[in-house]
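K.L.:
A predicted structure for the sequence below; I have some questions about it.
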Amino acid sequence: MSNDLKAKMKEYFEKFDDGFPTMEIEAKSDAEYIKMIDECLKNNKDAYEMKMAVLDDSLIY
């Protein structure tokens, strides 16, 4: 994980009080994750509100 991605994930956590859901989103590179996080931050919506990830109620997390 690059330092840029670590910084973005920290920014996401500070904004939404939750970690970016990397387990639910299969991005192929740090750049893709950064782009998704930037989109969330720009729209003031977390990854679930942006429909990037979906919580499965049948799973126990």
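P.N.:
The structure has been received and is ready for your questions. What you see is a predicted model; the values in this text were computed from it and never measured.

K.L.:
Please count neighbours and contacts with C-alpha atoms only from this point.
P.N.:
OK.

K.L.:
what's the nearest residue to Lys15 if we skip its chain neighbours?
P.N.:
Leu41 (7.7 Å; C-alpha to C-alpha, 6 or more residues apart in numbering).

K.L.:
how about the one you found, secondary structure?
P.N.:
What DSSP: H, G, I helix; E, B strand; the rest coil gives for Leu41 is helix.

K.L.:
Structure two is appended below for comparative analysis:
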Amino acid sequence: MGNGAAPSRAALGRLTAEEAALYEALGNDTYGPSVRLEQELIRWDWALERLHPAG
């Protein structure tokens, strides 16, 4: 969790009800100004190298 630029306003239609509520709360500054959650970034080249042998 951190602070960042303007929140995303993208339409995210595949979220659960709980995820959608959190996404909306973050966009409305419910937890403070410009609060955001981040996922770990996994580079595609790294992931594909490891997935390819698995078939």
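P.N.:
It's in. What you see is a predicted model, and the numbers here were worked out from it, not measured in a lab.

K.L.:
TM-score for this pair?
P.N.:
Put the two chains on top of each other and the TM-score (TM-score structural alignment, normalised by the length of structure 2) is 0.32; 34 aligned residues with a C-alpha RMSD of 3.6 Å.

K.L.:
related to what we said a few turns ago, the residue nearest to Lys15 of structure 1: neighbouring residues, count only.
P.N.:
Leu41 of structure 1 has 17 neighbours, counted by other C-alpha atoms under 10 Å.

K.L.:
Ok, Phe16 of structure 1 next?
P.N.:
If we define neighbours as other C-alpha under 10 Å, then Phe16 of structure 1 has 15 of them.

K.L.:
how close does the residue nearest to Lys15 of structure 1 get to Glu11 of structure 1?
P.N.:
Separation of Leu41 of structure 1 from Glu11 of structure 1 (C-alpha to C-alpha, to the nearest Å): 8 Å.

K.L.:
Provide a list of residues in contact with Ile34 of structure 1.
P.N.:
Counting by C-alpha atoms under 8 Å, 6 or more residues apart in numbering, Ile34 of structure 1 touches 4-5, 8.

K.L.:
Name the nearest of these relative to Met36 of structure 1.
P.N.:
Checking these against Met36 of structure 1 by C-alpha to C-alpha gives Lys8 as the nearest, at 10.0 Å.
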